[in-house]
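Undergrad: following is a predicted model, sequence given first.
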Amino acid sequence: MRHLWRWFGPVDKVSVRDAAQAGAEGIVSALHHVPTGEAWPVAEIRKRQDEIRADGLEWELVESIPVSEDIKTLSGDWKAHLAAWKTSLVRLGEAGIGTVCYNFMPVLDWTRTDLRWETPDGARTMRFDLTDFVAFDLHLLRRPTAEADYPAALVEAAGRRFSAMDEAKKAALSRNIGAGLPGSTDGYSLDELRGALARYAGLDADRLRANLVAFLAEVVPVAEAAGMRLCAHGDDPPWPLLGLPRILSTEADYRAMLDAVDSPANGVTFCTGSLGARPDNDLPAMIRHLAPRIHFAHLRNVARETPDFPCSFHEAHHLEGATDMVAVVAELVAEEARRRAAGRDDHRIFMRPDHGQEILDDLTRGAQPGYPAIGRLRGLAELRGIERALAHPSHGRAPA
């Protein structure tokens, strides 16, 4: 695989030089300072490339060009935002960047109730506590129809949990859930979140899926003409939140998207952490079935804390948690072998060690939540070791 590393630009507490020392071969980045709905300026694209090249690596993949809520709902300024998205895509292609990751999650991107939860050994990690989330929905956001979305026992537990929260905990919970895209300065206050949810009133999963297909029908031909690939990131967590539909949570969801706009340029960002939060997702099987269209892999692990669905979970170390990462990497290595045999130029699958626990010096660095230096270095080293062993000529042969 092609080992990449996410970098949030000059504000990132983990530098490109750090990434190179960790073993990364290239960088995943985005222009987080450009407002959603505006085209990325050519000068800013070049500037970001120069910043990365100065430390010896290349900007190889974009994550992400944000898809605005106007585009997702096909309302407001969606036509202007769509035109800007296409312009950004063309400019990136002209700059030599051929792969763009995006997501179509309404209102909220990846959602956690705690961004730095302390594990028993003193590491810090991100966590989704289902009871805390329901307490937020019922008692802080006060969404009118929220209670009907949850079992009575969970509603009661959330009420007890909320009663025990002090004001600092309530403020932190609101801040964490209302956070915007990773790396962005966007976010929602409670009133802003209520307004954003109101835009989706009456918009169900079928309608949102139709809007995704309409978006792809516009942008995939642009990607094809530029020789580029798009790859959709899955829902995180992979179930409906705050009454909002989620449409990329299962293999069937992805298959519907790929079949609706059947092009090699329309592909998948296979995130083992997002998809792995659902116990009914068989990740190795999903890779086998979706393999030809997987353009990017986010490799991370989550520990599901309860057997229920939906559930509480936290970000585990890369080889721990609910996902069999050896089986996952084995499927990706097998797909690369198939691509080489078929003569595909894109036989190497882009991957990055996604998220990571804050350990050792990470605990004082203050990096972007989920994106520490040493925690990701550990993950990349572990994943690289698995890949190297599986790809070795002696793999599968009995010792002499």
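TA: Thanks, I have the structure now.
Undergrad: CA atoms for contacts and neighbours, from now on please.
TA: Will do.
Undergrad: tell me the SS of T269?
TA: strand (DSSP: H, G, I helix; E, B strand; the rest coil).
Undergrad: so what's the residue count around it?
TA: A total of 22 residues lie near T269 under the criterion other C-alpha atoms under 10 Å.
Undergrad: relative to A391, how far out is L299?
TA: As judged by C-alpha to C-alpha, to the nearest Å, L299 and A391 stand 18 Å apart.
Undergrad: show me where the stretch 201-350 of the chain has its helices.
TA: 205-226, 251-260, 272-276, 283-290, 325-342 (DSSP state H, counting those that start in this stretch).
Undergrad: near R116, how many other residues are there?
TA: R116 has 17 nearby residues by other C-alpha under 10 Å.
Undergrad: that one: which element?
TA: strand 114-118 (DSSP states H and E).
Undergrad: if we can go back for a sec, so L299 and A391 - more neighbours on which side?
TA: Using other C-alpha under 10 Å, the more surrounded residue of L299 and A391 is L299, with 25 against 15.
Undergrad: ranges for the strands of the stretch 51-200 of the chain?
TA: Remark: strands assigned in the stretch 51-200 of the chain by DSSP state E, counting those that start in this stretch are 59-63, 99-103, 114-118, 124-128.
Undergrad: how about the strand or helix carrying A43: buried residues?
TA: Per DSSP H and E, A43 falls inside helix 42-53. Residues of helix 42-53 classed as buried by neighbour count (16 or more other C-alpha atoms under 10 Å): I45, R48, Q49, E51, I52.
Undergrad: need the helices of the stretch 201-350 of the chain in TSV (columns: distance to A83).
TA: Shown next, in TSV, are these (distance: least, C-alpha to C-alpha, whole Å):
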stretch	distance to A83
helix 205-226	9
helix 251-260	21
helix 272-276	29
helix 283-290	29
helix 325-342	34
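Undergrad: next, the one to line up against it:
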Amino acid sequence: MKKRAGQDYSLVAVGDRADFDALRKLHKEKKRFSNSRVAYYAISYKRLLEGNTPKVKTKDILFFLFFPFDYWNRYIEPARYKGIYGNKKFYKKFDNFFKRVESTVRKSFKGKRIHYINSPRLSAGYRDKLAVKRLMLKKKVPTPRLYNVKGLRALYNHLSKGRSFFLKPRYGSMGKGITYISPRQWKTNFLFRNNRVLSRKSDYGWRFRDITGKDRFIEKLFNGDFYMEDAVDFLTLKGKKFDLRIYVFFGKALFIYPKSSDPDDITTNISQSGAGEYAAFLRPLPKSLIRRAEREAIAAAKSAGLNFAGVDIIIDEDMKNIYVLDINVFPGFPRKRIFNLAKHLTRHFKELPPRKIQETP
């Protein structure tokens, strides 16, 4: 792309064609960068790591890193993967991959001022969900309480007091590998056969099954890379339980995307049978409550050092407390007919003040 007079910086989107839910949606809006102060480029991780990079004319380059689907599906969670989902090996491989990305960018764009929306280090680091939760707690961002329970006796003691919990994979995502434990029932979307915890072979359809009283299953999780947190009772709206995906960009809440499911469902993840709702779904809620949720989402992204994130928030059934469930560095974009996030991002990129672009050393 030839540099036009007045272009301040180049935006380089890095990702794979398999990313139909985010990168490809942004790429479809590339014409909006025409005749603007931003030069737009797109490149795959494969081309980047091979050194086959575009000839960028501007001095400043802002990299927008998307999820590396090709690498993930080949080296971290391949079709024949037989291990437990979300273990530490996932994180180590993910971290090594983004270290390679950062090193390659430095070598390939010598003499340029390199910036990232979210740095490679943070892009990998967010995968450690427990570390992110501890960061939020340190910054006083409300998030469900963590429990350091590693034995069945302690678990049963908590259950006898009427408490309910989630056991989650420390390095997981997308609502996969979730186990719900309450005094009345235990459910998981793992498989448990022949005393082995098994993962499903797809990102979708992780259906929950009853495993009430299966102590051996819980012991397996206690001995693995899992953490336990309080199970907050969701507020229901229009007969549905729901959470809020709030898209935060450089300290601003761009859009609130409600996700809903049946009240008896364990999660609201769209990948696990949840549904996206229009903004009108939230009209019965007080505006002050929505503003609180936006503030907490912005605070959560800031606590993790992220300039762009999809922050998942729940409201408790009494509408008194708001909790940040998760921070997503690679959030899927809403359906276009609900909200064209890619279109709005292009506008914000064109308006982004140079001082907002944080240089990465």
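TA: Great, that's in hand. Because the structure is predicted, anything quoted here is derived from the model rather than measured.
Undergrad: can you calculate the TM-score here?
TA: A TM-score of 0.33 describes the superposed chains when it is computed by TM-score structural alignment, normalised by the length of the second structure; 211 aligned residues with a C-alpha RMSD of 7.1 Å.
Undergrad: on that earlier part again, which of the helices of the stretch 201-350 of the first structure sits closest to A84 of the first structure?
TA: Among the helices of the stretch 201-350 of the first structure, helix 205-226 comes nearest to A84 of the first structure, with 10.8 Å by C-alpha to C-alpha.
Undergrad: tell me what the closest one is packed against?
TA: Contact here means 3 or more C-alpha pairs under 8 Å, 6 or more residues apart in numbering; DSSP states H and E; on that basis helix 205-226 of the first structure packs against helix 69-73, helix 78-94, strand 229-233, helix 251-260.
Undergrad: and these, which is most packed in?
TA: strand 229-233 (a mean of 25; mean count of other C-alpha atoms under 10 Å).
Undergrad: helices or strands next to it in the packing?
TA: So strand 229-233 of the first structure, by 3+ C-alpha pairs under 8 Å, 6+ apart, packs with strand 99-103, helix 205-226, strand 266-271, strand 294-299.
Undergrad: with distance to A80 of the first structure as added columns, please give the ones you listed in JSON lines.
TA: Converted to JSON lines, those look like this (distance: least, C-alpha to C-alpha, whole Å):
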{"stretch": "strand 99-103", "distance to A80 of the first structure": "18"}
{"stretch": "helix 205-226", "distance to A80 of the first structure": "13"}
{"stretch": "strand 266-271", "distance to A80 of the first structure": "22"}
{"stretch": "strand 294-299", "distance to A80 of the first structure": "28"}
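Undergrad: I71 of the first structure: which of the ones you listed is closest?
TA: helix 205-226 (7.4 Å).
Undergrad: if we can go back for a sec, among the helices and strands packed on strand 229-233 of the first structure, which is nearest P353 of the first structure?
TA: Here strand 294-299 is closest among these (C-alpha to C-alpha), at 5.2 Å.
Undergrad: what's next to that closest one, contact-wise?
TA: Contact with strand 294-299 of the first structure is made by 99, 101, 229-231, 267-273, 287, 318, 349-354, as judged by C-alpha atoms under 8 Å, 6 or more residues apart in numbering.
Undergrad: if we use 7 Å, what do you get?
TA: By C-alpha atoms under 7 Å, 6 or more residues apart in numbering, the residues outside strand 294-299 of the first structure that reach it are 231, 267-273, 349-354.
Undergrad: going by distance to V155 of the first structure, which of the residues you listed wins?
TA: Looking across those and measuring by C-alpha to C-alpha, the closest to V155 of the first structure is G273, at 26.7 Å.
Undergrad: was I right about that closest one contacting V302?
TA: Yes: taking C-alpha atoms under 7 Å as the definition, G273 of the first structure is a contact partner of V302 at 5.7 Å.
Undergrad: list the buried residues of the strand holding R116 of the first structure.
TA: Judged by neighbour count (16+ other C-alpha under 10 Å), strand 114-118 of the first structure contains these buried residues: D114, L115, R116, W117.
Undergrad: dump the residues you listed into TSV; add distance to V222 of the first structure as well.
TA: Shown next, in TSV, are those (distance: C-alpha to C-alpha, whole Å):
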residue	distance to V222 of the first structure
D114	39
L115	37
R116	40
W117	42
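Undergrad: S163 of the first structure: which of those residues is nearest?
TA: D114 (18.1 Å).
Undergrad: now do that closest one against R127 of the first structure, distance only.
TA: 5 Å.
Undergrad: now do A226 of the first structure
TA: In this view, A226 of the first structure and R127 of the first structure are 39 Å apart by C-alpha to C-alpha.
Undergrad: circling back: which among the contacts of strand 294-299 of the first structure end up buried?
TA: Neighbour-count burial (16+ other C-alpha under 10 Å) applied to the contacts of strand 294-299 of the first structure gives 231, 267-273, 349-354.
Undergrad: so for R2 of the first structure, which of the helices and strands packed on strand 229-233 of the first structure sits nearest?
TA: That would be strand 294-299 among these, by C-alpha to C-alpha, at 9.4 Å.
Undergrad: now the helices for the second structure?
TA: 23-27, 45-49, 69-71, 88-108, 120-125, 129-138, 152-159, 215-222, 287-303, 341-351 (DSSP state H).
Undergrad: now the ones you listed in JSON lines, with distance to K240 of the second structure and mean neighbour count?
TA: Shown next, in JSON lines, are the helices of the second structure (distance: least, C-alpha to C-alpha, whole Å; neighbours: other C-alpha atoms under 10 Å):
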{"stretch": "helix 23-27", "distance to K240 of the second structure": "29", "mean neighbour count": "20"}
{"stretch": "helix 45-49", "distance to K240 of the second structure": "40", "mean neighbour count": "17"}
{"stretch": "helix 69-71", "distance to K240 of the second structure": "32", "mean neighbour count": "17"}
{"stretch": "helix 88-108", "distance to K240 of the second structure": "33", "mean neighbour count": "16"}
{"stretch": "helix 120-125", "distance to K240 of the second structure": "32", "mean neighbour count": "18"}
{"stretch": "helix 129-138", "distance to K240 of the second structure": "26", "mean neighbour count": "18"}
{"stretch": "helix 152-159", "distance to K240 of the second structure": "26", "mean neighbour count": "14"}
{"stretch": "helix 215-222", "distance to K240 of the second structure": "29", "mean neighbour count": "16"}
{"stretch": "helix 287-303", "distance to K240 of the second structure": "18", "mean neighbour count": "20"}
{"stretch": "helix 341-351", "distance to K240 of the second structure": "25", "mean neighbour count": "16"}
